[in-house]
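Enquirer: Structure for this input, please:
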Amino acid sequence: MSDHAVSRRTVVSGVAGAAALSLLPRRASADSPPNVVFIMTDDHATHAVSAYGSAINDTPNIDRIAREGIRFDNAFCTNSICTPSRAAILTGTYSHVNGVTTLDTPFDATQSAFPALLQAAGYQTALFGKWHLGHGGLHDPRGFDHWAVLQGQGPYVNPQLITPEGRVSHTGYTTDIITDVALDWLDRRDPSRPFCLLVHQKAPHRPWRPDEAHGDMYEDAIPQPATLRDDYAGRSAAAAAARMGVARDLTATDLKEPVPDGLSSDEELDWKYQRYMEDYLRCVASVDDNVGRLLDHLDAQGLTDDTLVIYTSDQGFFLGDHGWFDKRFMYEPSLRMPLLVRYPRRIAPGSASDAIVLNIDYAQTLLDLAGIPDTAVPQRMQGRSLTPLFGGHTPKGWRRSMYYRYWMHDDSAHHVRAHYGVRTERHKLIFYYGEGLGVPGASDRVFPPEWELFDLHNDPDELHNVHDHPAYAPVQAGLERELARLQRLYGDEPAPAQAA
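Expert: The predicted structure follows:
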């Protein structure tokens, strides 16, 4: 691959020049397939989006999507870690079906995924930003007319983007650059055909490096979660064993400055939490500004009414909740994903849905809206189109529970133990099966299996494990049956420890 130096100034001037061509947009009818702008960030927690009631920041541009569309209040990922979640979104399948169970299992991009199906249906398709599914051979993006992606996580500043023609070096802040190249492509597309544009930001992934424009935000004390000083009493040993604590496990790279001398352990936790959250929220602010750029560009090109806009993240994130950063666990801050959708032709402004929706639903939703018949949708897809929820009502027969599985057992950095579970509208049952089962990236250490059961109405912070509590015996038995049903439904094998 060759290297080419390209400055942000060059890219922006290219955008401006192309926009001056005044391309006439495709005028779609109510029945025409929509354009798609799919914005996905990395590790953006729902509770750091003001449309979801954030107490710590404002996201006015992301909120605009919710205000002009629908907010999904119970959107969940099926494996809360970057690479597996992205594979699930593309293919509409669980990790054990698409083969991407951990960070160490690259994606076979030749398998069925929604971009290639849209491309075959006449869509122009493009991907810019984070891919994180492997590179070279079977692993590079497929089903895209144009793509330019980061190597792995990519840096926050001066990134190289891998393209089919070679590596292209850019100068500037990565969040801005990904948006620049996306807008440039929008201006150069064929205006007579529908398009699907994936804008996948690396932010706000660790190590949370903000740009200068947002570098002085959030210097006042940021409210702390009630569980910042969680002691994990009464829960599984897996919770206490995890190594992703704000107090203990943030590195010098994460903090970016030394801990002040003379602090007590409690004061040090306060300081580290503030340092972590300042930079995390500053990265989110940059993302929000760039979402605004995309929305404004659609307005300027007359594309708003005919374009489906999705804002989501690959999973949730702990923002000091339970004393942690990172994700992986089936606990709510990690499990929940923001999902905001705007499509003026089908969705009334200010809508909301409390139906249980999953990241495996995204693919079939896009195929449905594109008018691709069920007979042409791969039978291996395991999600459901979300279009019946666009009116804000949950139709009869919609799922009442969801299945989750985290595979990367006791990994060398975070030491979160493998587990699976079921969540209903009120309860959550989690089984830590205590072994890696030979999965790449998992450790070979074995731990005693453990169960957790939470009543999310009475215990929304998941502090009180009521597994084997006599009062919850009927609930527990019902959840065990539902867990087995979902494993059969999705074709996942229970761990040997469960059968034992």
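Enquirer: CA atoms for contacts and neighbours, from now on please.
Expert: Will do.
Enquirer: Tell me which residue is most central in this structure.
Expert: residue 314 (1.3 Å; C-alpha atoms, centre = their mean).
Enquirer: surely that one meets residue 335?
Expert: No: taking contacts as C-alpha atoms under 8 Å, residue 314 lies outside contact range of residue 335: 10.1 Å.
Enquirer: What are the neighbouring residues in contact with residue 245?
Expert: Listed by C-alpha atoms under 8 Å, 6 or more residues apart in numbering, the contact partners of residue 245 are 323-325.
Enquirer: Now render those residues as TSV, adding neighbour count.
Expert: Below are the contacts of residue 245 laid out as TSV (neighbours: other C-alpha atoms under 10 Å):
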residue	neighbour count
323	22
324	24
325	22
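Enquirer: got CSV for those, with distance to residue 89 and secondary structure too?
Expert: Listed next are these as CSV, based on distance: C-alpha to C-alpha, whole Å; DSSP: H, G, I helix; E, B strand; the rest coil:
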residue, distance to residue 89, secondary structure
323, 29, helix
324, 26, strand
325, 23, coil
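Enquirer: and this one, so I can compare the two:
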Amino acid sequence: MKLFPFLAASALTVGSVFAQQTRPNVIFIFSDDHTHQTISAYGSKLARTPNIDRIANEGAILYNNIVTNSICGPSRATLLTGKFSHQNGYKLNEKKFDTNQPVFPEKLQENGYQTAWIGKMHLNALPNGFDYLNVLPGHGHYYGSDFVNSKSDTVRYPGYVTNVITDLSLDWLTKRDQSKPFFLVVGHKATHREWYPDVQDLGAYDNVTFPLPSTFYDTYEGREAAAKQDMTIDKTMRLKEDLKVHADYDTKGRWSTFARMSPEEKKAFKAYYEGKVSKEFDAKNLSGKALVEWKFQRYLKDYLSTANSLDRNIGKLLDYLDKSGLAKNTVVIYASDQGFYMGEHGWFDKRFIYEESLKTPFVIRYPGVVKPGTKVNQIVSNIDWAPTVLNITGSKIPAEIQGESFLPLLKGEKAPWRKEAYYHYYEFPQPHHVYPHFGVRSEQFTLVHFYGEINTWELFDLKKDPQQLHNLYGQKGYEKITAELKDKLRKLMVQYKDQEALEILGKN
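Expert: All right, here's what the predicted structure looks like:
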């Protein structure tokens, strides 16, 4: 039976709109310094994260998702470009992202997607590829933070930043062009230093005593770079600024978080940190190991209390998707910019190629495509995030992107995949005196070279020594695997066009 011409045209229009609407939306929730050791979906006993766990349980969880450069801004630049730091030019924090280079959301726009980034971006520039931007300048603040929008206007929003970012995201979702599929990055400040919890989460873990990591008193034998860093809870973590012991609640100026709080918020903070935490600190009169272990407990209490709001707000976003009917056709991703130390090796912060800072959480829910409870154990890198989103949305993957789509892994398909991944960290000496280094991470081994003011190699067997305490480089019996990994390292440098690293490697 033939349709009349106007009916045929009408059917085509409806069909094209239907096809457009059935293309999946994507929400990429991107936190800061939130490590897998504190997520219950990854087996953590430190805290419960029911909403992040929900994404994992209803979709897939990646167990070997690693970064190319374990630091905040460069990780975001890699997300946007699908390239290593030496290719996108953003090697260090606090630099300015080159907005003249291509970013993958531009391909989404070409494919009819409406795009937005709300919250923390930390690139010191507003990149192309977004129809709407409302981002924190730099790291932003936990209370009363400023936001810079697409018009470069700066607006200060009262309240706790995690809640504000979620509210702004929900507002954008309700007001967006509903004829188009969308891509939204929800960029959270949490759980970045100095770990200011939401008022309602103050003291959330006060009744918990956390076990010391078995490596807390690591002596760093055979690991010169690890011995010479400046990121220990003992010596680097500050009582006043980080742990709020006798904090100065009357400081003024744009950088003061307390100056941005409402009177009620400041009153609650002062009552808790001055009336309880500082009072306890004074009464104990601690020193030596007792002091550093008290600092460890306070660090975890503040960090995890800050993470409470992060998970709660993820739940608020998931509830909105359910109630609005968007959940069935929206891919939800949760990831962090890199891992973080929860006292392992006596540290906080990140930067090293070692597992705690190299690996970052990544869970994804894709209804009807990724089976609930899917587990991915292959090595995935953050250069792979951009091409995977492009693949999911049916958008073109540019040839210059250095990563690959891991959608086949998510779908459980047997597809060829890499056995090793490349890493290169640059920022030295400030702020934590971690020497620049590059390396290769395979399924069983990590080989790393620290360069600059030192010239050392390290080799770890991750199966026998998952905590990476025993440097096997140069030891008898490991000559063959060392040579194989050095050869692979060189090939990866050539593949990813890291000429600077190749020149350094050629001298060793």
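Enquirer: Just the terminal-to-terminal distance for stretch 361-380 of structure 2.
Expert: Counting by C-alpha to C-alpha, to the nearest Å, you get 11 Å between the two ends of stretch 361-380 of structure 2.
Enquirer: What residues in structure 1 pair up with it?
Expert: Mapping stretch 361-380 of structure 2 onto structure 1 (TM-score structural alignment) gives residues 338-357.
Enquirer: One more: stretch 129-147 of structure 2?
Expert: Counting by TM-score structural alignment, stretch 129-147 of structure 2 sits on residues 143-161 of structure 1.
Enquirer: try stretch 79-93 of structure 2
Expert: With TM-score structural alignment as the criterion, stretch 79-93 of structure 2 aligns to 89-103.
Enquirer: for stretch 183-190 of structure 2, same thing?
Expert: Stretch 183-190 of structure 2 covers residues 196-203 of structure 1 once aligned (TM-score structural alignment).
Enquirer: can you map out the strands along the stretch 51-200 of structure 2?
Expert: With strands called from DSSP state E, counting those that start in this stretch, the stretch 51-200 of structure 2 shows them at 60-62, 65-66, 114-120, 132-136, 146-149, 154-156, 182-187.
Enquirer: out of those, which comes closest to residue 25 of structure 2?
Expert: Each of the strands of the stretch 51-200 of structure 2 has some distance to residue 25 of structure 2 by C-alpha to C-alpha; the shortest is strand 182-187, at 5.0 Å.
Enquirer: follow-up on the earlier one: what residues are shared contacts of residue 314 and residue 335 of structure 1?
Expert: 77, 80.
Enquirer: Could you save the strands of the stretch 51-200 of structure 2 as TSV and add columns showing distance to residue 297 of structure 2 and mean neighbour count?
Expert: Formatted as TSV, the strands of the stretch 51-200 of structure 2 follow (distance: least, C-alpha to C-alpha, whole Å; neighbours: other C-alpha atoms under 10 Å):
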stretch	distance to residue 297 of structure 2	mean neighbour count
strand 60-62	29	24
strand 65-66	27	26
strand 114-120	28	25
strand 132-136	30	24
strand 146-149	31	20
strand 154-156	33	14
strand 182-187	28	24
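Enquirer: Out of those strands, which is closest to residue 496 of structure 2?
Expert: Across the strands of the stretch 51-200 of structure 2, closest to residue 496 of structure 2 is strand 65-66 (C-alpha to C-alpha), at 16.3 Å.
Enquirer: what range in structure 1 does the closest one sit on?
Expert: Counting by TM-score structural alignment, strand 65-66 of structure 2 corresponds to residues 75-76.
Enquirer: Many thanks, we can stop here.
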